[in-house]
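Novice: coords below, sequence missing:
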């Protein structure tokens, strides 16, 4: 029921996923202290917020009272998108990352952006230029049949409906401030050393079928 969702426990529909590596595995590019805070506190906050929004909307349906529906729909979008993007963010990185993508994704990046270097420059520029807090996201748009680079302000603004996220970098300050302070560009540049192209490629092949 609603109360069990709010309290958490075994009935909670959304759970914080475990990291696919140790907290210190991304050193020296991504420091252990930030990874712990980012995953255990910030990401968990979005999971909790998503569960709470779902519970409040269920409660509204039960009572037939939608006076706060605008607020809880916003919370659903914000926390739900935060949970989804963070889950992608963790799997998009690996201790043995970096380099360039091979196979179908590499070919498609060259086709849609002209070259890998052109793609990398646009992606980095988009990440650094995000206004306030947000993300840069490589997506596959199945309607347009092409790869796009999108900015996401907060977690949910500026998307394209139907776009499938493949690769993302978090440029909220909580993602990098302990090590990189206000040097967002330095964080984005070092993040390329962690990119898990195998994960992004797998997502692309599934999305582009």
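Specialist: Arrived safely. Quantities reported herein were computed from a predicted structural model and do not represent experimental measurements.

Novice: alpha carbons only for contacts and neighbour counts from here, please
Specialist: OK.

Novice: contacts for stretch 18-26, please.
Specialist: Stretch 18-26 has contacts (CA atoms under 8 Å, 6 or more residues apart in numbering) with 30-32, 35-36, 39, 90-91, 94-95, 194.

Novice: does residue 170 touch residue 130 like I think?
Specialist: No: contact criterion CA atoms under 8 Å: residue 170 and residue 130 do not qualify, at 10.2 Å.

Novice: ok, structure two:
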């Protein structure tokens, strides 16, 4: 059963007071309820058309990335959970947060595929057509407070993404101390595994950009800012707080 906005915030560890505030937020036009609570996990539909992110991300890349790569993570995660009925009903965030408590036989599979499922779900929601540019609202204030300026944050984020060796992700996260930080993670590791709350993430696996940018990861990182859906990011920041 897919989560509504209240359940999604609960899954990510938001308190009741924040949930009450969340009811006052206007829902973004492209928002969808996507992270399932119980098995089988399902592939969330894109909240926009496959070609909606052009010219920055092409339709063919989106079809392969969403329909093939993300679907494979969902299928592999379901297959792993099916081996252990005691894990049925646990959300993907809960599985990743308590990864070391999982049976050793499926721990790596859940790490890779549960992470891939959660990371991509957040990724699709973080983008949209006719958005991008400089942030507004609470996230704009928070970036200035933590990094000095949006430009300084953007440069640090792009550099972290460019320096991630091989495949992985670059993230803006909120720490348990309430600070914002830029990190990168290998493969499909989620910041949740480190006790961090993901606010914004960009996929730097080659399959996310290679058809249009080939080996020019830096060009992809710069172009990607034209797609960031700041209203959604503001909601995620409020949820983290």
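Specialist: That came in fine, so what should we check first? The structure displayed is predicted, hence computed values, not measured ones.

Novice: can you calculate the TM-score here?
Specialist: Remark: TM-score between the superposed chains equals 0.85 [TM-score structural alignment, normalised by the length of the first structure]; 191 aligned residues with a CA RMSD of 2.1 Å.

Novice: what's the closest of the contacts of stretch 18-26 of the first structure to residue 176 of the first structure?
Specialist: Nearest to residue 176 of the first structure out of these is residue 30 (CA to CA; 8.0 Å).

Novice: in a helix, that closest one, correct?
Specialist: No: using DSSP: H, G, I helix; E, B strand; the rest coil, the assignment for residue 30 of the first structure is coil, not a helix.

Novice: any idea what it aligns with in the second structure?
Specialist: Matched by TM-score structural alignment, residue 30 of the first structure corresponds to residue 57 in the second structure.

Novice: still on that earlier bit, just the buried ones from the contacts of stretch 18-26 of the first structure?
Specialist: 30-32, 35, 39, 90-91, 94-95, 194 (16 or more other CA atoms under 10 Å).

Novice: residue 74 of the first structure: which element?
Specialist: helix 69-91 (DSSP states H and E).

Novice: without its sequence neighbours, what residue ends up closest to the counterpart of residue 74 of the second structure in the first structure?
Specialist: The pairwise alignment with the first structure assigns residue 74 of the second structure to residue 47, based on TM-score structural alignment. In space, and not counting its chain neighbours, residue 47 of the first structure is closest to residue 83: 5.8 Å by CA to CA, 6 or more residues apart in numbering.

Novice: who's in contact with that neighbour?
Specialist: Residue 83 of the first structure neighbours (CA under 8 Å, 6+ apart): 43, 46-47, 50.

Novice: how many residues are close by residue 146 of the first structure?
Specialist: Neighbour count for residue 146 of the first structure, taken as other CA atoms under 10 Å: 16.

Novice: that one contacts residue 112, doesn't it?
Specialist: Yes: with contacts counted by CA under 8 Å, residue 146 of the first structure reaches residue 112, the gap being 6.7 Å.

Novice: what segments of the first structure are strands?
Specialist: Taking DSSP state E, the strands of the first structure run over residues 134-141, 146-153, 164-170.

Novice: in a markdown table: those, plus distance to residue 24 of the first structure.
Specialist: A markdown table is the format used below for the strands of the first structure (distance: least, CA to CA, whole Å):
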| stretch | distance to residue 24 of the first structure |
| --- | --- |
| strand 134-141 | 23 |
| strand 146-153 | 27 |
| strand 164-170 | 18 |
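
Novice: so which residue is dead centre in the first structure?
Specialist: residue 85 (2.1 Å; CA atoms, centre = their mean).

Novice: gap between the counterpart of residue 110 of the second structure in the first structure and residue 61 of the first structure?
Specialist: Taking TM-score structural alignment, residue 110 of the second structure has residue 76 as its aligned residue in the first structure. Going from residue 76 of the first structure to residue 61 of the first structure by CA to CA, to the nearest Å gives 15 Å.

Novice: kind regards, and thank you for your time.
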